[in-house]
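# okay, sequence plus prediction incoming.
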Amino acid sequence: MTAAIFRGKRRRAAAAVGAVAFGLVALSACEKPTPLATVTVGSTTVTTEAACYEEGQKLTESALAKCLADESVKTVKVQPGDKVRVGVDPKMADQNWFVVSNGQRQTSQLKQTYTSLDGEQLFVNRMAQRLDKTAMMSVITKDGVWSVKLELDN
């Protein structure tokens, strides 16, 4: 009987060691989460992680272009007259940020964690002198890009 108890304790100990080892491997595979950007239109809020993020390192021009081209992002509908509210993590605000919509800069360098934009202006395509039906809006810092797709819902 004591041999059976001893074997049971060994199995439990081996299982515990295996669980701890698995947990350590799983934790080492985790990445540190990126700061978040939040976009609110009316009662709809979307929170997004960075499409690209190199904490503390400046994004290269090619990396920035690649990040801005990523269209696998969340979508928010915008009605004419809506305000688009953008909030950023304080870590992003500390290093300055700005908003771009369809490749056109919409704000100057911002230091606060929040700004409000005229929704319709985000759809204006100045180059083609028209109002687009969709707009890719991005929050840009020196080390990251956060994007959402806006759809004009009229």
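Perfect, thanks for sending it.

# from here on, just use CA atoms for contacts and neighbour counts.
OK.

# contacting residues around the closest residue to residue 125 other than its chain neighbours?
In space, and not counting its chain neighbours, residue 125 is closest to residue 131: 5.9 Å by Cα to Cα, 6 or more residues apart in numbering. Applying Cα atoms under 8 Å, 6 or more residues apart in numbering to residue 131 gives the contacts 123, 124, 125.

# ok, residue 131 to residue 75 distance?
Using Cα to Cα, to the nearest Å, residue 131 is found at 18 Å from residue 75.

# ok, now residue 21?
Taking Cα to Cα, one finds residue 21 at 40 Å from residue 75.

# same check, this time on residue 46
8 Å.

# dropping in the other structure now:
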Amino acid sequence: MTTLQSVVRRRRAVAVAGAVSAGLLVLSACDKPSPVATITVGGDSVNSEALCYNDGKALDADSLKDCLKNADHAKSIKVGQDETVRIGVDPKIAEAGWIVLVNGRPFSDLSKETYRTIPNGAFFQEQYGTGGTTNTLAIQMGDKTKKGFWSFKLKKA
């Protein structure tokens, strides 16, 4: 092997090592994504990371206040008259327990399942306080100790 070939190989090895190191550095600088929640109605679905999430630890009052301001930017999905709303959550959310809030009010008991359904009849009804054409469906991770919030807009189709 000539000296020139040896130099070229060393340069390639250094370049590859540098590229791998740079890639690992970029990945280590990224925040871990929050768990995802998904709403499915018929064949349509929307999913979202948390409005606020502290890696599964309790959120303080200031964090909650700030995060709920972002609820206006929630993803929306249309709900037809005879359709069922299906809610799926990441296993991390289920492990901590979660409840469904509709328009800010508790709508379900604490669940440790990753999936649940709510019939359309529960939405867009004055008697349930969900009248009108749009309702906010939120998922709260944790019961008394709030650990995260996900928010969606349900629009009457």
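Done, it's in. All values reported here derive from a predicted model rather than from experimental measurement.

# name the member of the contacts of residue 131 of the first structure with the most neighbours.
Counting neighbours by other Cα atoms under 10 Å, residue 123 leads the contacts of residue 131 of the first structure with 23 neighbours.

# which ones are touching that residue?
101, 102, 131, 132, 133, 134, 135, 152.

# list buried residues within those.
101, 102, 134, 135, 152 (16 or more other Cα atoms under 10 Å).

# so which helix or strand takes in the residue lying closest to the first one once chain neighbours are set aside?
In other words, residue 101 of the first structure. Counting by Cα to Cα, 6+ apart, residue 101 of the first structure lies nearest to residue 137, which is 4.2 Å off, once chain neighbours are set aside. Assigned by DSSP states H and E, residue 137 of the first structure falls within strand 134-141.

# give me the contacts around the next helix-or-strand element following that strand.
Per DSSP H and E, strand 134-141 of the first structure leads on to strand 144-152 as the next helix or strand towards the C-terminus. Outside strand 144-152 of the first structure, the residues that touch it by Cα under 8 Å, 6+ apart are 36-37, 39, 48-55, 59, 64, 67-68, 71, 73-80, 120, 123, 132-140.

# can you check which part of the second structure strand 144-152 of the first structure sits on?
Mapped onto the second structure using TM-score structural alignment, strand 144-152 of the first structure covers residues 148-156.

# tell me which helix or strand residue 9 of the first structure sits in.
Per DSSP H and E: helix 2-29 holds residue 9 of the first structure.

# with the second structure superposed, average distance for the following helix or strand past that helix?
Once helix 2-29 of the first structure ends, the next helix or strand along the chain (criterion: DSSP H and E) is strand 37-41. Superposing on the second structure and averaging over aligned pairs (mean Cα distance after the TM-score superposition for the first structure), strand 37-41 of the first structure comes out at 1.2 Å.

# centre of the chain to strand 37-41 of the first structure, how far?
10 Å (Cα atoms, centre = their mean, to the nearest Å).

# list the helices and strands that strand packs on?
Strand 37-41 of the first structure is packed against strand 44-48, strand 75-78, strand 83-88, with contacts defined by 3 or more Cα pairs under 8 Å, 6 or more residues apart in numbering; DSSP states H and E.

# and of these, who's closest to residue 16 of the first structure?
Closest approach to residue 16 of the first structure among those (Cα to Cα): strand 44-48, 37.2 Å.

# re the thing from before, between residue 21 and residue 75 of the first structure, point out the one with more neighbours.
residue 75 (16 against 12).

# counterpart of the more buried one over in the second structure?
Using TM-score structural alignment, residue 75 of the first structure lines up with residue 76 in the second structure.
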